[in-house]
Structure formats: C-alpha cells, structure tokens
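Q: Everything below, folded, please.
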Amino acid sequence: MIISLTRREVTGRYRGSMLGILWSLLTPLLMLAVYTFMFGTVLRMRWAGGGEGQPTAQFAIILFVGLIFFQTFSEVLTRAPTLVLANVSYVKKIVFPLEVLPVVALAAALFHMMVSFLVMLIFLVISQGSIPLTAPLLPVVVAPFILLLLGLSWFLAAVGVYFRDIGQVLNPIVSALMFLSPIFVPAEALPAAVRPWLVLNPISIPVEQARRVLIFGELPNLHALAFYTVTAAVIAGLGFLFFRATRKGFADVL
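A: A predicted model of the protein is given here:
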C-alpha cells in the first residue's frame, strides 16, 4: 500500500505536464546549472580552504549536496501539518492506517532526493573523473536523517489537525534553519561561539557527513553520526507514539 500510494504521489505531481516524471530529472539538472553559474561564475564564491584555484564545479557540488538535504527537509516538514487535513476521507469513512501518510510523503520526497544525488554523481564523474571510494557510505548518513524526518513528520501531522496555524509558523523556522546550517559556508568558517550550536540544527550533521563521503573521500565522523542516530531514533519513537495517542480525536476535530 505504501509503494502504491508513493507511486501515485510522485506521478500525480507531474500529471498533465508535457514531460511528466522527466521533470524529476530535469529540475535538479537546472538547479545545478544555476548554482554553478551564479555562485561559482558570477559571485566567484569558493569553499573555505579550497583556495583561489578551487574549481567552480567543485564548489557547485559542495553547495548542491547541502541544498539536496535542505530541500528534502523543507518539503517533508512543510507538508506534514496538512497530511491528515488533506485526507479527511481516510479519517471519517474508512478504517485506514493514518500512520502511513507521513511515510508516503517522506518516500515521495526521498525519490526526488535520490534523483538529485544521481545527477550530482554524474556531474562529479564528468568534472573530476571519478567518484570517491567512500561514496557507498552515503546510505549510512542518510538513514538517520530519514528516521528524524519521519519522527518530526508524525508529530507535525498530528499537531496540524488541532492547531491549523502550525504551518504558518513552520515556514519561517525552516527558512532560518537553512541559513543557520553549513550549507553555504563550512562550520569552521563560523565564529567559535556559534559552532557548538550547529549540532542542534537537524540538517547540519547529515550535510557535513555527506560531503565527507561524497566529495572529499573521507570516512564519516562516527561519533557525530552515532549521536545523530540515537537522537533521530528517540524522536521517531516519540513522534510515532504522539501520533497514535492523538489520532483518536482526529475524527471529532475534522
């Protein structure tokens, strides 16, 4: 059922368009081209430590990895508060496991995330000639990120039924998290007093560890990844329990 609903979710997004699901491939290609041109060519930005001779393509890839994680994070969280509200028929008319709604939304976002990473890897091969041997470790980095998103999605989906304003509050928070994460600049470039707080940003650790394995050919920081995994597991468990405890009142509210 989850696979069927995810397929419908992905194809439904492009239904009626001339290129259909091909847009899922063209969109990250266009994004990568824009980032390369604007940040690398026009603004001539370089990653700290890369020096003046750092290739424009490498900076674009570094930036693109961070934005892939952020866009997945943003898509899942901003949709979560409306998941139950958009499927009232499932709540009132039939017996349906509402817990799968956040799972389906997350799976659809992960499909686009995988396509974006595929585009990035192809660009990496073209620009640098090879992919680091540590690249297969990417699932180890992404797995706890998925777990965290699922827990937050369950929590926000339940809260959104009772407090309809949560979506309006969430949008500026998500935008702020983008600028308070090492997407545009490395953590080392930030003031020393700010760096310890980066660990509280849910996308900081995945972005940094993904760059290590995909671009710099380094092993992930196991201590940071272990901390993030445990935190994600706790949030996922609490989010699921909160959803199950509050779903009893969904029908009355809706």
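Q: Please count neighbours and contacts with C-alpha atoms only from this point.
A: Fine.
Q: what ranges do the helices span in this protein?
A: Secondary structure of the chain (DSSP state H): helices at 2-13, 23-35, 56-79, 88-92, 100-128, 138-162, 166-179, 204-214, 222-246, 250-253.
Q: another one to check against the first:
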Amino acid sequence: MGKELVLQCSGLVRARSLLWLMARREVAARHAGSIIGVGWVYAQPLLTMAAYYLVFDVVFGMRLGEGAPTRAVGAFLIVGMLPWMAFCDAVSRGMGSLVEAGDLLRKNPLPPALFPARAVLASALIFAPLLVLLAVAYAPMNGLRPSLLALPLLVAGQVVLALALAWLLSIIAAAVRDTLQVVGFLLSIGVFTAPILFPLSLFPEAMRPLLWLNPMTPLVQGYQAVLLEGRWPDPVTWLGLGAWLVLTWVVLQSAVSRSREQLVDWL
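A: Okay, here's the model as predicted:
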C-alpha cells in the first residue's frame, strides 16, 4: 500500500470518534423531520423485501428451475437484493461525498477520506442489522451450520470493497462531475449483470465469465451459498472477492497519490 494511502487510512483511525459521530448524524439526517424518523431507514428495505416475498412466493407462487439454490423466487431474490441495495447505497452516497463537502474541505484541514468513509459507515449501520435479521430468518432452512461463520467475512469484505470503490469514485467525481451520472446509471443496470434476479445457471454459459466484472457477483454467490444452501462459499467466490479488493485498492492508491495536491482545487 502506498505511503499516501497509508497516511490517509491512519488519519481515519485517528479520527475514528469523529467518523462515528458523523456517520450516526448522517443516518439520523436522512429522514429528519418525519414522524417515524430514523425508523424509515430500516423500514424501506424491510418493506421492499416483504413485497418480494408476498408477490413472488405467496401471491404468484413462482418457482425457479433445476440447478437454482432454492426453488422459491422471492426467497432467492431477497438474498441477493438486500446486499445489492446496501452496496449501491454505500457507493452512490460515498461517490458524491467529496463534492458535497467541498466548502468544508476548503476551510478545514480534514482528511478527505473522512467523507466517503462516513457515507459507507452510515450505510453499514443501516444494512448490517438487516443482514443479521436475514441470516436469522433463513437459518431454519439449513439449521445452524459452520457455514454461517462465512457471513461476517462476506459482510466485512463487502464493506471494505464499498469503501475502496466509494473513495476512488469520490476522487474521480471531484475531477470529472460526469462520473456521478455514469456510475449512477451503471449501478441502476448492475442488478442485471449479477446472479441476483436469476441464478448463475440460467445465464448463457458464454456470458457467465462476464458476470464476474460486476464486483457484487462473488459476494452474492457467497451469500446464496451460505443462506440458501447451507454450505461454505466456493474457493472461486473468495478468489473473485480477493481480486476485486486488490484491484480496487491498487487503483485507489494511485488515485490518492495523484490527487493529493489538486483535490481541494477540484472541489
């Protein structure tokens, strides 16, 4: 890891109390002024998941074909969609965090990494309890197996990957504002380029390698293996996640070093 990136990460550790406070305030501010308040932060994903279950499993009784981790469509969708929602929320909010904090950064010598990290931590505070609830709800399908120990590793890997991507994209967005629109569009169609709506076995065989260009593909595969099949994720899942982590942090290292002098001017 490059010297500049190490210094930035060290600054985050030193400012961890401030980071925690900022993340909590961001969660509270998302629905400030509403009657339910912060409850909406958790209610919206829960209501979305409940709608998937009621529509696909209860009302229509839709079923997947052979080779799927589970036959129930709603149960399959929920396992991939909730982590995808968490990923999109963290990356999209973190991507625009430096642009939004431009005035503050010009007036105060705060670590720039503090702002994408705040956005990602705020998303983690929202979605991590929901993922725990998801694990509790799906545990009866396969019982308490050792494979559940993989779940914290997958969540941690997703948070670290989202932080690296959000940080990297926030730097690029500071230099080129079009990044916000381009990446926003890619996130909106990304759900179709990962095994979230359909199991990997239903994609044409020639297209399956292309799905690994989506950073959430290995994570979704891991969640499906643990929650739907009760088994430890395959080695290719960990290799795919590791490859994305290494690649993103290497590119981030270069972006942090190159933007050190110009970042505040871009904002």
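Q: returning to what we had before: can you redo the helices of the first structure as TSV with distance to residue 197 of the first structure?
A: Formatted as TSV, the helices of the first structure follow (distance: least, C-alpha to C-alpha, whole Å):
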stretch	distance to residue 197 of the first structure
helix 2-13	35
helix 23-35	27
helix 56-79	18
helix 88-92	39
helix 100-128	26
helix 138-162	18
helix 166-179	12
helix 204-214	10
helix 222-246	13
helix 250-253	36
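Q: Turn the ones you listed into a markdown table, columns for mean neighbour count and distance to residue 191 of the first structure.
A: What follows is the helices of the first structure, written out as a markdown table (neighbours: other C-alpha atoms under 10 Å; distance: least, C-alpha to C-alpha, whole Å):
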| stretch | mean neighbour count | distance to residue 191 of the first structure |
| --- | --- | --- |
| helix 2-13 | 14 | 41 |
| helix 23-35 | 16 | 26 |
| helix 56-79 | 21 | 20 |
| helix 88-92 | 15 | 47 |
| helix 100-128 | 18 | 30 |
| helix 138-162 | 22 | 26 |
| helix 166-179 | 14 | 14 |
| helix 204-214 | 23 | 15 |
| helix 222-246 | 16 | 20 |
| helix 250-253 | 12 | 46 |
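Q: wait, which of those is closest to residue 50 of the first structure?
A: Closest to residue 50 of the first structure of those is helix 56-79 (C-alpha to C-alpha; 8.7 Å).
Q: The closest one: how far from the chain's middle?
A: On the basis of C-alpha atoms, centre = their mean, to the nearest Å, helix 56-79 of the first structure sits 7 Å off its chain's mean C-alpha point.
Q: separation between the residue nearest the centre of the second structure and residue 231 of the second structure?
A: Centroid-nearest residue in the second structure: residue 87, 1.9 Å away (criterion: C-alpha atoms, centre = their mean). The gap separating residue 87 of the second structure from residue 231 of the second structure is 23 Å, by C-alpha to C-alpha, to the nearest Å.
Q: Please apply the same query to residue 170 of the second structure.
A: 36 Å.
Q: again, but for residue 110 of the second structure
A: For residue 110 of the second structure relative to residue 231 of the second structure (C-alpha to C-alpha), the value is 44 Å.
Q: Between those two, which is the more surrounded one?
A: residue 231 (18 against 14; other C-alpha atoms under 10 Å).
Q: In the first structure, what residue corresponds to that one?
A: For residue 231 of the second structure, the aligned position in the first structure is residue 218, judged by TM-score structural alignment.
Q: Residue 74 of the second structure too?
A: Per TM-score structural alignment, residue 74 of the second structure is aligned with residue 60.
Q: again with residue 161 of the second structure
A: In the first structure, residue 161 of the second structure lines up with residue 148, judged by TM-score structural alignment.
Q: about what we covered before: next one: the match of residue 74 of the second structure relative to residue 189 of the first structure, how far apart?
A: Residue 60 of the first structure is 18 Å from residue 189 of the first structure, by C-alpha to C-alpha.
Q: what's the answer for residue 73 of the first structure, then?
A: 23 Å.
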